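Chemist: attaching a predicted model along with its sequence, questions to come.
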Amino acid sequence: MGSGDDGQVTALPASPASTATAASLGELLPDGLVVVSGDGAVRFVNQEACRILDCEVEDLLGGTVTEVLPLTDRDGRDWWEEPTPWNAPSTRTRRREKLLVGPDGRDVLVTARYIRSPTGHLERVLVGLRDAEARLRAERDQATVLSTVAHELRAPLTSVTGFTSSLLRRWDRFTDEQKRLMIETIESDASRLTRLITELLDISRLDSDSLTLRLAPVDLHDVLATHVSRHELSRTAGQVVLSLGPLAQERGLPEVWADADRLQQVFFNLIENALRHGEAPVTVTLDLDGPTGDWVLVLVDDEGGGIAEEDRDKVFGRFWRGSDGSTTGLGLYVVRGLVEAHGGTVAVESSPAGGARFAVRLPGGVPDAVALP
């Protein structure tokens, strides 16, 4: 079996040497391959096909393909029925990929290529098999995205449209205090919508490796202090506390080469996550890390119930929403993507205070080529 200049699969000469070569090449393919002769008998099966079909080579080899490899669609129709490779028009050379049900009931993606002689006689059928789990997982992810976005957009949009409609139609009926409360709610929900849309766009950029960072020397302490101060304006004082670790107090903190806006986004998400799913106070600690202290370490600790050990590898997963389903599953996925884009790492462990600890490590210092005088 080989490939011509036009991309069509062609048959190799049927010598023992070429047969061995074809078998070796078949085992190198990333997909499953079943080769069927013109009379319908299975002549070759690679190991990937056996893995997908959960069978042994001996279960298929030499048998009639329609009997040893039954394939049906979701409605139970036999894929090998009309038009079969053996009575299809001589101009037909392939069947398009289709999601089918395999012999053991599992989903499998199947395609076929017909090898014909110059006169149109069917000489060989190449059946390609792919594990459908990745495709189905992608479809489930897409459905999750749509469901998550619809759910998360509906509540703030309903609030915004409801309050704006009320204000426009009955402005004179509300007191100044009521108007202020309604406008503050509109602003809050509009900000929530903006964050959700930003996270969705960031996920798209992270998945396509098209995220752009505007790198510059950043004083991480100033970034976090400003963030915590703004956070305190809208919440009870003392819920978020910023402190320096012992090494940072002793040596001072180096600047980091980073995108300040993206770091704001990272720590906003981590602190919001700690307040929402843990318990206050949330302590943000800046320190140095590494054998020579050349990494900047940021710890975000809460005093809640923590995160179960079996879930710690999942919390940064795309659209993982936890057992209660109370989050979008976007924030921590974006956090990990943004931190790794800066060359850093993020992990979750138990906090000494009893809750969860998110530890972010970022490379400290500014590259010599761009260091400021």
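Modeler: Alright, I've got the coordinates.
Chemist: only C-alpha atoms from now on, for both contacts and neighbour counts.
Modeler: Will do.
Chemist: gap between Val348 and Val298?
Modeler: Using C-alpha to C-alpha, to the nearest Å, we find Val348 at a distance of 12 Å from Val298.
Chemist: could you do Ile115 as well?
Modeler: Taking C-alpha to C-alpha, one finds Ile115 at 62 Å from Val298.
Chemist: so between Val348 and Val298, which is more surrounded?
Modeler: Neighbour count, other C-alpha atoms under 10 Å: between Val348 and Val298, Val298 has more, with 25 against 21.
Chemist: quick one: secondary structure of that one?
Modeler: What DSSP: H, G, I helix; E, B strand; the rest coil gives for Val298 is strand.
Chemist: residues near Leu69, how many?
Modeler: Leu69, neighbours per other C-alpha under 10 Å, totals 17.
Chemist: apologies, that question was intended for Ala237.
Modeler: Based on other C-alpha under 10 Å, the number of other residues close to Ala237 is 12.
Chemist: got the contact list for it?
Modeler: Ala237 makes contact with no residue, according to C-alpha atoms under 8 Å, 6 or more residues apart in numbering.
Chemist: regarding it, which helix or strand does it belong to?
Modeler: For Ala237, there is no enclosing helix or strand under DSSP states H and E.
Chemist: distance-wise, check it relative to Val284.
Modeler: Shown here: Ala237 relative to Val284, a distance of 15 Å by C-alpha to C-alpha.
Chemist: what about versus this one:
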Amino acid sequence: MPCHEAPTVPPVSWDDLPDGIVVVDADGRVQVFNAAAVKITGVAATTAVGRQLTDVLPLLDERGNDWWECSRVSRNLPRVTGQPERRLTFAGSQCERDLNVTVRYVRVEGQLVQVALSLRDTASRERLERNRADLVSTVAHELRSPLTSVKGFTATLLAKWDRFTEEQKKLMLNTVNTDADRVTRLLAEVLDVSRIDSGRIQMRKQIVDLDLTLRRVVDGKVAAGEATHDRFAVFTDGKLPEMWLDSDKIEQVLHNLVDNALRHGAGTVTIVMRGTPTGAEVTVADEGEGVPEASASRVFAKFWRGATRGNGTGLGLYIARALIEAHGGTIMVGRAPGGGAEFRFVVPAGAPVFA
């Protein structure tokens, strides 16, 4: 039998690592200063290597003390392997900035030979924490109204059931049911955002009738009292190919786009479906004020709500883009012929995917 040699794996360079890496010897003289460290600190590698760490990368703790000097005790303890991540201030010559720094000690027979520092910019983590805080704040705000309504009507019915007519009871129970649906949709949005951000979207493709799906979405809006049938104009341009899509996800995209047109647009909501050589194209247009050109790049970001910031969570378009891209499609926004906003997405016909 022929003997196949294992492929040669090229060695990993310090510059291939995404974190800033600084390696110094036991005396604090810089030996490695990788490309990410250069980007984070603005210090050239040629300037850093061979110099003392305190000169190249002066790091201050939360009390303003020199971190390298303060950590001398731990470096001299044979059993200490490093320091967990902590926030230190890089007191550079141009400006000060906070860094998340993790430290590992390299010892040979108990003697310190090297100290490795991993540097991360705090901006991305702070941005993530702000997004989480915004999500919690938005969810709490949006939950308050329907839950207050549910609690109020339920308490009233329990306390004064015999005083209301059947018609009044039915009206209040319908309101409770509608608000419960709002809570369910909000929680579904939060779960969707969690799956999107963690890369856990699962596709379960099947043959989908886009025309039937869209009309189901429109009928649902009418049944919920959000619009009347004469608010919509739905067209199918030509014959659509056989579409293999995730039925629930594509219905959610259509729901989000139609909901956005009803909330933020005006006049007739025109929806057009047409076949393409490789799939289908759908446009959803309204006759409102449209999306300002300066905001077009932000409409698919989290929490974007345009001028009507108090209306909705601002997550619908973010979710719609993620679901379309998960299908291998694209989505964009522009100006409709009637002057309002026009959202257009294209999805490939696809093939069945079994999870």
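Modeler: Structure's in. What do you need? Worth saying up front: this structure is predicted, and the values here are computed from it rather than measured.
Chemist: show me the common contact partners of Val348 and Val298 of structure 1, please.
Modeler: Ala359.
Chemist: okay, now the nearest residue to Val56 of structure 2 once chain neighbours are set aside: neighbour count?
Modeler: Ranked by C-alpha to C-alpha, 6 or more residues apart in numbering and with sequence neighbours excluded, the top spatial neighbour of Val56 of structure 2 is Ala48, at 5.7 Å. Counted with other C-alpha under 10 Å, residues neighbouring Ala48 of structure 2 total 20.
Chemist: also the one 3 residues further on?
Modeler: The tally of other residues near Arg51 of structure 2 (other C-alpha under 10 Å) stands at 16.
Chemist: go on, Ala49 of structure 1?
Modeler: 23.
Chemist: give the aligned equivalent of it in structure 2.
Modeler: Superposed on structure 2 with TM-score structural alignment, Ala49 of structure 1 falls opposite Ala37.
Chemist: again, but for Val145 of structure 1
Modeler: Under TM-score structural alignment, Val145 of structure 1 pairs with Leu135 in structure 2.
Chemist: mean shift of the helix or strand hosting that match relative to structure 1?
Modeler: In this assignment (DSSP H and E), Leu135 of structure 2 forms part of helix 122-160. Its aligned residues in structure 1 lie a mean 1.4 Å from helix 122-160 of structure 2 after superposition (mean C-alpha distance after the TM-score superposition for structure 1).
Chemist: and the match of Val145 of structure 1, how far from Val253 of structure 2?
Modeler: From Leu135 of structure 2 across to Val253 of structure 2, the span is 20 Å (C-alpha to C-alpha).
Chemist: before we move on, what about Leu88 of structure 2?
Modeler: From Leu88 of structure 2 to Val253 of structure 2 the distance is 44 Å (C-alpha to C-alpha).
Chemist: what's the answer for Ala233 of structure 2, then?
Modeler: Separation of Ala233 of structure 2 from Val253 of structure 2 (C-alpha to C-alpha) stands at 18 Å.
Chemist: map Glu82 of structure 1 across to structure 2 for me.
Modeler: So Glu82 of structure 1 corresponds to Cys70, using TM-score structural alignment.
Chemist: can you find the partner of Asp19 of structure 2 in structure 1?
Modeler: Per TM-score structural alignment, Asp19 of structure 2 is aligned with Asp31.
Chemist: that match against Ala49, yeah?
Modeler: Yes - look at Asp31 of structure 1 against Ala49 with C-alpha atoms under 8 Å: they come within range, at 7.1 Å.
Chemist: shared neighbours of these two, anything?
Modeler: Common neighbours of Asp31 of structure 1 and Ala49 (C-alpha under 8 Å, 6+ apart) are Leu129.
Chemist: those strands in the stretch 251-355 of structure 2, which residues are they?
Modeler: For the stretch 251-355 of structure 2, strands defined by DSSP state E, counting those that start in this stretch occupy the ranges 269-275, 279-285, 330-335, 341-348.
Chemist: what about the helices in structure 2?
Modeler: Taking DSSP state H, the helices of structure 2 run over residues 35-41, 45-48, 53-56, 67-70, 72-75, 122-160, 166-197, 210-223, 247-264, 316-326.
Chemist: how close does the fourth one sit to structure 1?
Modeler: Okay, so that is helix 67-70 of structure 2. With mean C-alpha distance after the TM-score superposition for structure 1, helix 67-70 of structure 2 averages 3.3 Å from its match.
Chemist: chain center to that helix, what's the gap?
Modeler: Taking the mean of its C-alpha atoms, helix 67-70 of structure 2 sits 38 Å from the chain's own mean (C-alpha atoms, centre = their mean, to the nearest Å).
Chemist: list the buried residues for it?
Modeler: Using 16 or more other C-alpha atoms under 10 Å as the test for burial, helix 67-70 of structure 2 gives Trp67, Trp68.
Chemist: go on, the fifth one?
Modeler: Counting neighbours by 16+ other C-alpha under 10 Å, one finds that the buried residues in helix 72-75 of structure 2 are Arg75.
Chemist: that helix: how far from the chain's middle?
Modeler: 41 Å.
Chemist: from Val360 of structure 1, how far out is the residue positioned nearest the centre of structure 1?
Modeler: By C-alpha atoms, centre = their mean, structure 1 has its centre lying nearest to Arg318, at 4.5 Å. Per C-alpha to C-alpha, Arg318 of structure 1 is found 19 Å from Val360 of structure 1.
Chemist: same question for Tyr333 of structure 1.
Modeler: Distance from Tyr333 of structure 1 to Val360 of structure 1, by C-alpha to C-alpha: 14 Å.
Chemist: more crowded one of those two?
Modeler: The residue with more neighbours, out of Tyr333 of structure 1 and Val360, is Val360; 24 against 20, by other C-alpha under 10 Å.
Chemist: was I right to think that one contacts Val346?
Modeler: Yes - applying C-alpha under 8 Å, one finds Val360 of structure 1 in contact with Val346, separated by 4.4 Å.
Chemist: which neighbours do the two have in common?
Modeler: When contacts are counted by C-alpha under 8 Å, 6+ apart, Val360 of structure 1 and Val346 are jointly contacted by Val339.
Chemist: list the buried residues for stretch 50-64 of structure 1?
Modeler: Cys50, Ile52, Leu53, Leu60, Leu61, Gly62, Gly63, Thr64.
Chemist: list the contacts for the second one?
Modeler: Going back to what we said before, that points to Ile52 of structure 1. Contacts of Ile52 of structure 1 by C-alpha under 8 Å, 6+ apart are Gly32, Val108, Leu129, Arg130, Asp131.
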